[in-house]
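# below is the sequence, then the predicted model.
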Amino acid sequence: MSEYDFHALNDKEFEVLAADVISKRDGVLVERFKPGKDGGVDGRYFSSTGGEIIIQCKHWFKTGITALLSHLQKEEVEKVKKLSPERYIFVTSLELSKANKQKIKSIFSPFIHKESDVVGREDLNDFLGDNPNIEEKHYKLWMTSTTVLNRIIHSAIHGRSQYKIEEISSKLAMYAMTESHLKAEKKLEELHSVIICGEPGVGKTFLAEQLCYQYIAQDYKFIYIENSLNEAEDIFDPQKKQIFYFDDFLGTNYLEAFNAHEDSHVVSFIKRVQSSSNKRFILTSRTNILNRAKRLSEIFEQKNTSQNEFLLAVGNLSKFDKAKILYNHIWFGNLTPKYVNELYTDKRYLKIIVHKNFNPRLVQFITDCQRLDEVKPEHYWSYIETSLSNPSQIWRKVFDSQLSEKSLYLVLAVVLNEKPIEEGLLEEFYYRLLENKPGLAKSSSFTTEIKALTGALVNRTQVYDKKHYYSLFNPSIRDFVNSEYATNTALMNEVLTYLRSPNALIALANYSRNGIISQEALEQVLVRQLDYYLKATQISPKLDQYTLVLFNTVFANLGEQCLRKYDLDELLDRFFFGQENTIMLEEFEFLLSNLEMQALSPYDTRLSSYIRNKLNNELNESWDDLNDEFMYVADILNLMCVDEDLKDLLKTRVIEHYHSNLTGDVMEYDAFPDALETHEIEDSELYEFLTGRLDNIEIEFSDSEVWDVVYSCDKDTIVESNRDRYEEEAKSNPHRWKGISDSDAAENEQIDDLFERQGL
C-alpha cells in the first residue's frame, strides 16, 4: 500500500482528490465549488432529508498541525457557523493523531458529527489502498505511488537511464498538465512516435520527460538514448514494452549525423516502432534545427516525418495553461509569504500570465528563491517587471560571476558578428586576442574555452558547407550584451580588430542607427579601425571584404570629414588600381558612393578602365546568380562613360536571372500567401510584382521581355508551398481555424479561482 504525503499535489489538486474520496466513501456525487466563492466550501452534497453537507479541505503539509489548529480556530469556525450545515466534513493532508481529530471535532462542534468526518493523511492512504481506481485517476498522485515507484526503479535498462528517471521524478511536482500534454500523448498513442519541437525555453524537454514517466508507470522499460540510435537497436526487444527517449536528437551537428546516415536511421527506427504495438519513441528538437534538417534531408521529406511532429509553442498555451504553470512554480518554489504577497497584490499574477514574454523558463527564473538573495520583498514586483520586459537580464549572474575574461571575449565576438560565425574564424580571433593582450592567461586552449560555453551561451552547429558555426544559445543573450557592453568603445574596437569580420562592422553601424550606441561612439571606433588598418598594410596592401566594408562604413558615416582626413586617390592607388582583387559587391558599393559624392570622376581614365575590366570579366564569366547586385552595377554603368554593349549584357543577365528565380522570389516575398489554386495567381499581379523588382534597376525593359519572364513562373509550386504552410499552421494552432474561444472574462475568473489563497 502507498504511503503518500501528497507533496506532489498543489492545494487545488488536493481538493479534487478529497472530493473524489468522499464521493466514493459516502456513495454520493460531490458538487465542487470554485475556491473562495462560498467561504469555506470546497464541496458539498445533500442528505436524504435535503440537508446540506459541506466538505472543507486543507493541504497544509508545509506548516504543520499547530499552525493548522490555530488557523481553524481563528478564521474557519465563524465561516462554518454562518453556513450552518447539517454536517461538516474536514479533510487535510496532515497526519492526525486521535487527539488531533478530537480537537478538530470539538472546534467545529456541533457540525462535525463523528471523528470519521475528520479525514487525515492516514485515512486517505487507507482509502486509496482499497480504491486504486481513484489513485490512478490523479496523474501526479499515481506517479508517486509505491506500485509505480517500484516499476520505475526496475524500468531502466542501464545506469544512465536510471539516472535520467531519477532526474525526471524529482521534477514531477512542478509539472502542470496542459492541453499540449494531452495532444502530444494522443499523437504518441496513434503513431507510437512523436517529435516534440519548439523554441528554447518552451518546455519541450519537460513535456517529453513527463510523457516518458507516464509510460514507465505503465510498466514500459525506459531507454534513454544519449548519442546514437545504435544504443536503442542493441536492446530492442520485440517481446517487451519499451519506451525510447532521444532528447535533442539532431543535436546541433545535424550534418555530421546525416553524413553518418543518421537521418535514414531515425526514419527507419520510427517506422519500426510504428509497427510495434508495445513500443513508444519520443524525440525532441529545436524547431529551427528540425526545419533545416528537413530541408537538407531528402529522406525526412520522402518518408513524411512531419506527421510525427508536435509543435510546442508558448503561443499555443491557453491563458489557463500558463496560469497553471505559474501557480505550480509559486506553490512548489519555496517563496516566502512576503514574496508571494507581491504576486497577489492587485492580481499581479494576471500581468505575468498575459505578458508577451511569458515563457516557462522565465517563470522558473522569477520564482526561483535562490536568485532573490539581494531582492527585498518590497522590490520583488519591480524585479519581475524588469525580468519580463527585459528577459536578457537572466544572463547577468552568468556574465558577472561565471565567465572568464577570455570566454567573455568569445561571446562578444559571436554577438557582434550577428550571423553564425565559422569555427576557424572564431579560433583565429581567440589566438590573435591572446597574442596581443599580454594580461590574458594563455593556459587554456580555444577548445577548452569554447567547450565550456557551448550549450550554455552558444550553440555549435554544422551547416551545408560541412563547417562548424557558433551562434547564440538564446537571442536574449544579445540583448543583455548590447545593453551592458556595446557602449564600451575600447572593448568594441578590440573585438573588431582581432575578429576582422565584415558582419561585425555592419552590426556596429546598425547599433548606431538603432540607438544602441551614439553616432559619436561609432565614429570613434571606425576611425580607430581604419587608422590601424592603414598602418598595418603600408608594406603589403590587401583588398579583402573586411577592408571594403570598412571603407564603405567609414565613408558612409563620416562623409566630408572622412574626405578631409584621408586621401582618396592614395587609397585607390594602394588598394584598387593595379591590384588583382577578386570581385566583391562591396567594391562596387564603395566606388558608387564616391562617384555619387563626386569624390571620383566618371572621366578618370584609371577608374573607367578599372571598372570596365572588372564588369567585363565578371559579367561574362561568373555572374550567373545576380540579385541586388543588379542595382549597383546598373547605377555605375549609368554614371560612367561605358560602351552600350555592357549595358546590354547586364540586361540579358537580369532577364536570365528572373527566368530562373521568379518563382522563388514570389515565395520568398510571400506575394500570394492565400493562393491555394493556380487560378488565384493572376498574370497581371505577377507582372506588377516583377516590374516592382525591376524598377530599382536603372535599365529599360520592354513589355514583351517582362511578360516572357512572367510566363516562366511556376504557379503550381507556389500553390503547393501555400497548402503545406496552411496544413502546418492548422496542426500547430487548431483553434485559429475554429473561430471559437472562451471569453476573457470567463478565463480570468477561472484563473482567479486557481489563485484563490489557502495554503500559500
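That came in fine, so what should we check first? Numbering: from 1, shown residues only.
# CA atoms for contacts and neighbours, from now on please.
Fine.
# which strands and helices lie in contact with the helix or strand hosting residue 662?
In this assignment (DSSP states H and E), residue 662 forms part of helix 644-668. For helix 644-668, the contact count by 3 or more C-alpha pairs under 8 Å, 6 or more residues apart in numbering; DSSP states H and E identifies helix 605-621, helix 629-639, helix 703-710, helix 715-732 as packing neighbours.
# and the next helix or strand past it?
Following helix 644-668 in sequence, per DSSP H and E, is helix 683-694.
# what residues sit buried inside that next one?
Buried positions in helix 683-694, judged by neighbour count with 16 or more other C-alpha atoms under 10 Å: 686-687, 689-691, 694.
# so how far is it from its chain's centroid?
Distance of helix 683-694 from its chain centroid, counting by C-alpha atoms, centre = their mean, to the nearest Å, is 37 Å.
# now do stretch 65-84
The answer for stretch 65-84 is 47 Å, by C-alpha atoms, centre = their mean.
# ok, and what's touching it?
Applying C-alpha atoms under 8 Å, 6 or more residues apart in numbering, the contact partners of stretch 65-84 are 39-40, 60, 94, 96, 104, 107-108, 111.
# next up, a structure to set beside the first:
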Amino acid sequence: MSAPDYDFKSLSPYDFEVLARDLLSAHDGITYSTYRVGADGGVDLQAHTEAGVVIAQCKHTPDASKATLVRVARAEREKIARLSRRPIRYVFVTSADISPRDEQEVAEALDFVADAVEVHGRGWLNAVLSEHQHLERRHFKLWLSSTEAISEMLRGGVFLRGESRVRRIQRNYLRFVHHDICTQAEAVLSSSGCVLLTGAPGAGKTAIAEYLLLQWWHRGYRIIVDPRDVDRWWEWVEDDTPTVFFFDDTWGQTRYGDHTSRHYDSDVYEFIETILEKRQGGTQSKLLIMTSRIQVLHDTVRLSDASRRALELVAECRVGIKGLSAEVRSRILFNHVLHGVTDNETRRKLAQGGWWRDIVRHRNYSPRIVELIIARNGHAGSEALVADLLRSLNNPLEIWGSSFKALPDYDQQLLLTLAVMDSRHVPWRKLDPRLENIATNESGFEAAVERLQDSWIACEYVEGVQYFALVDPSQRDYLTLYLSASPSAMSRLIKNTVEFEDLTSICSQGAAIELAGQQRLFSLGEDLFRDVLDICFGVLLGRVRDLWEREMGNKMPIFDSGKGDGELFAVLFTRFIQVVHYHADRYRADSGNAVFPDGWLARELNELTAAGQLAQIETVGELADTLTLLADAFNHFAEHRIHPEIAKATVELEELCRSLWDSRDPQISQVPGDRNHAVELARAVVENAEALVQFVVRPKLHGASTDSIDQEVATYIRISGEPVEFAERLEVIESALGFRLPVSKEVINKLLASTDWEHSSNVGAKVSEYFTQPVQRTTAVSSATPIDALFRSLAPQEES
C-alpha cells in the first residue's frame, strides 16, 4: 500500500489517544502510559525519565481551525499550571492538519508549561507511521476505512459470502477493541502458523479472527474464508501465494455436525496436519485461523476420532476467549454506543451516571448482545436503550422473541426450516421446496426473503446460485428452543421435509437418552426435541417411512440397470438402519401399538435385499464397512427393550449382511498375489475388525500371503500414529483375520517406546486441561476511572 496520508476521522477519541501513545513511544524510545480520557486535568499520556516526567495531551479534533487549537492550548496551559510537578517536556498532539506557522502559534500559547514544548499535527503523525509500519498494521481502523482497501481485499481473496463478509468486517472495525487476547492470538499464529479461538457464543471469537485476517492481509497475504470446496483447499495450500485460511465455526455453528460433508472431519484433520507439517518444514507462508464454540468442541472431542486428533494437533495453538476484563468490556460497550447512537439528547443522557457498570458487570455480558441491542435501539431514548440492554442480558435468547412472533406464519416457517438445516450456507433450491405447502397471503418465498433480509437472513450469490444463512447463531438457538416447545410448528416442519437428511437433523436432537450409546448432539446442553417429538411421533414416523420409500423407489431402478454400486447400497443400508432406529426411539410414545404398519417391514426388507443382491460390490472394504454399520445399530439396541418387530428387523439385517458376504467375498475379482488387494484387505480389517468378529465372518486372502497382510497392517498403524489404540485392538484384528501379526506388534511396541509418542501423549493431556480451566473473574470498575471520563465524552463536543 502507498505511504500513509490519514485524516484519522475513523478513530474514536480513545483510539486516537492509543495511536498517539504508540507513535510517541516508538519515536522517542521511551514508554508512554495512558493516563486519562476526557476531563483529565491536562494529562492524557505521561512518561517517566531520569531527567523528569514527560506529559502529552491528545486532541482528536480533525477539523479544528487554528483559532480553536490556540484556544484549547491556552485552556490546557492553565491545567498544567495547577500540577504539583512541572514536566520537563510537554507534547501537544492533534489530528488537525496544521501548518508550521499554526504549530508555532499553538506552541506560543503553551509557553512556560515545560522546559520544552512540542506541537504535532496530522502530517507528523503520518510521517511517524511511515517509519513504523508495524504500528500501521496494528491500528487497522486507519486503513480499513478506505474503499481501495476493501476493493483490494476482494480482488486478492476468496470469501464464502463475498463482498458482504468484507463489508461486515469494515462495518465492525469501528467497534473493535484491542486487548491482551488479541496480542496472544497474534503471537500464537506468528509462531505456530495456526490458531484455534474458542469461547462461548458471542464472546468475540470472530472479531479477533477478523483482526488477525486484517493484520496478515495488510502484510500481503491472500485471504481465504470458509472454503467449502475441499479440493480447492489442497490447490491453495500447495501454490506459492502467501495465504491465511479462516474457518469460522470449524466443527459446527451451534452443534457438532452442522457440516454435511461425509468426510469433513477427516478432511479438516488432514488439512491442519498439512499446515503444521509445512511450518515444521520451513514454509512460513501458509497460516490457519479457526474458531469454535466451546460447547461444540465438547461434542466434537466425544463424537469424532478425526476431530479429536485434530484438536490434539493444535493443543498448543488454542486461545480461549473468556474473562474479558471490565475495562475491555466497557470500551466495547462505549464503541457501540459511540457509533450506534447519533441523537444528541440521548448521548447527553448516556454521558451521565454509571448505567454502563450494570451492563459490563452482568454475568451474561456478550459483545454480540451489545451489538444487536444497540443496532436495533440506536434511535431510541437513553432509558429505553439501557432497559432493553438489561432485559436482553437477563434472557439472551429472547432478543429475537418479539421480532419472530410478529412475523407472518410463512416467514416464521421459513426461518424454522433454515434453523434445522445447515444455516451457514443453504442454496435456494433446497429451501424453497420445503415451503411449497405452507399457505401465505404475503406473496410467497421472494417476498418473505425481502422482508427478512439483513435482520434475520443473509443472502448471497455464489457463481449465480442464491444462498441463505441466518444472520446470527443466536437466532438459531432461539428458533430451536421455539421448536422444542411448539408441537404444531414441529409437525408442520416434519410434514414439509423433502429429503431423508431433513429428518436426520431433527431426530438427532431428540433421541431418547435411555437408548444405549446415545450421544447428545445438541450444544445447548439438553435433548431439546425429545418431548416435542414424542408428541409428534405419528407424523414423524409416517414421514420417515414415506421418505425412505421415496428414496428406495428412486434408487432401485439404478440397481435394476446394473449400475448400483457398493457405496450407493451402503447409503440405503444406513438409511434403513436409521428408520429402524427412529421407530425404536419412539417406542414409548407409541404406547405399545405396532411400530410398523402391517407388512411394511417385510416389504421394505425384500426391496433392500434385492438391491444388495444387484449391487456391484467389488471390494472387501465395501462389504466390511456395511457390516460395521449394522454392528453400530446393534450396539444402539443391545441394552434397550425394543419392540419385537424391531428385534426381528435387526436379525434380518444381520442375515442380509451374511448373505452378501458369503455370496460376494469369494467372487471378488482380484489378481492372485496383487498388492492392491493386500492393501485393501488390511484397511478393511483394521477399520472393521470388531464387526467381522461380531458376525463371525472372515475375509478371503485371494492369493495374498499372511506376511504381506501383516506388512500392510503394520504400515497402516505406523501412518495412523495411534499406537495405544492399536495395542488395545491388535488381538481383535488378529481374530478377524485368523492369524497372528508379529510385524504389526513390533511396530506398535517401537512406537510406544519412542519419545515422539510420549510427547504426543502429553499433548493429549494438555487438551483435557484446556477444557477444565477455571473462568477468570472480572474485576469491578471503580467510580473514578478513565472509563467514567470515556463515557462522559459521549456528550456533544461543546459540552464534554
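Great, that's in hand. What you see is a predicted model; the values in this text were computed from it and never measured.
# thinking again about what came up before, and of the helices and strands packed on helix 644-668 of structure 1, who's closest to residue 283 of structure 1?
helix 715-732 (17.2 Å; C-alpha to C-alpha).
# next, the angle from the closest one to helix 644-668.
30 degrees (axes from the mean of the first three to the mean of the last three C-alpha atoms, to 10 degrees).
# list the helices and strands helix 715-732 of structure 1 packs on?
Contacts defined by 3+ C-alpha pairs under 8 Å, 6+ apart place helix 715-732 of structure 1 against helix 644-668.
# which bit of structure 2 covers the helix it packs on?
Aligned by TM-score structural alignment, helix 644-668 of structure 1 corresponds to no residues of structure 2.
# just the buried residues of that helix, please?
Residues 646-647, 650-651, 653-655, 657-659, 661-663, 666-667 are the ones in helix 644-668 of structure 1 that count as buried (16+ other C-alpha under 10 Å).
# closest to residue 412 of structure 1 among those residues?
Residue 412 of structure 1 lies nearest to residue 667 out of the buried residues of helix 644-668 of structure 1, by C-alpha to C-alpha, at 35.0 Å.
# that closest one touches residue 718, doesn't it?
Yes: Residue 667 of structure 1 sits in contact with residue 718 when judged by C-alpha atoms under 8 Å, with a separation of 6.4 Å.
# for stretch 512-529 of structure 1, give me every contacting residue.
Residues contacting stretch 512-529 of structure 1 (C-alpha under 8 Å, 6+ apart): 482-483, 486-487, 489-490, 492-493, 496-497, 508-509, 511, 550, 553-554, 557-558.
# swap in 10 Å and give it another go.
Residues outside stretch 512-529 of structure 1 that contact it (C-alpha atoms under 10 Å, 6 or more residues apart in numbering): 482-483, 486-494, 496-497, 500, 505, 507-511, 532-533, 547, 550-551, 553-555, 557-558, 562, 565.
# quick one, which of these are buried?
Burial by neighbour count, 16+ other C-alpha under 10 Å: within the contacts of stretch 512-529 of structure 1 this picks out 482, 486-487, 489, 492-494, 496-497, 500, 505, 507-509, 511, 547, 550-551, 553-555, 557-558, 562.
# mean deviation, the one helix or strand residue 214 of structure 1 maps to versus structure 2?
In this assignment (DSSP H and E), residue 214 of structure 1 forms part of helix 204-216. Compared with structure 2 after the fit, helix 204-216 of structure 1 shows a mean deviation of 1.9 Å (mean C-alpha distance after the TM-score superposition for structure 1).
# ok, the closest residue in space to residue 713 of structure 2 that isn't next to it in sequence - contacts?
Leaving aside its chain neighbours, residue 713 of structure 2 sits nearest to residue 682 (5.3 Å; criterion: C-alpha to C-alpha, 6 or more residues apart in numbering). Neighbouring residues of residue 682 of structure 2 by C-alpha under 10 Å, 6+ apart: 620-621, 676, 688, 708-716, 733, 737.
# look up how far residue 717 of structure 2 lies from residue 682 of structure 2.
Going from residue 682 of structure 2 to residue 717 of structure 2 by C-alpha to C-alpha, to the nearest Å gives 10 Å.
# got any residues that touch both of these two?
What both residue 682 of structure 2 and residue 717 touch, as defined by C-alpha under 10 Å, 6+ apart, is the set residue 711.
# all helices for the stretch 501-650 of structure 1, in order.
In the stretch 501-650 of structure 1, helices defined by DSSP state H, counting those that start in this stretch lie at 502-513, 519-536, 545-558, 560-565, 568-575, 585-596, 605-621, 629-639, 644-668, listed in chain order.
# of all the ones you listed, which one is nearest residue 236 of structure 1?
So among these, helix 644-668 is nearest, using C-alpha to C-alpha, at 43.9 Å.
# which residues of the stretch 201-350 of structure 1 fall in helices?
204-216, 230-234, 254-259, 262-274, 287-296, 298-302, 319-332, 337-344, 348-354.
# nearest spatial neighbour of residue 339 of structure 1, chain-adjacent residues omitted?
Counting by C-alpha to C-alpha, 6+ apart, residue 377 is the residue found nearest to residue 339 of structure 1 once chain neighbours are left out, at 5.1 Å.
# you'd agree that neighbour is up against residue 384?
No: in this structure residue 377 of structure 1 lies outside contact range of residue 384 using C-alpha atoms under 10 Å: 11.2 Å.
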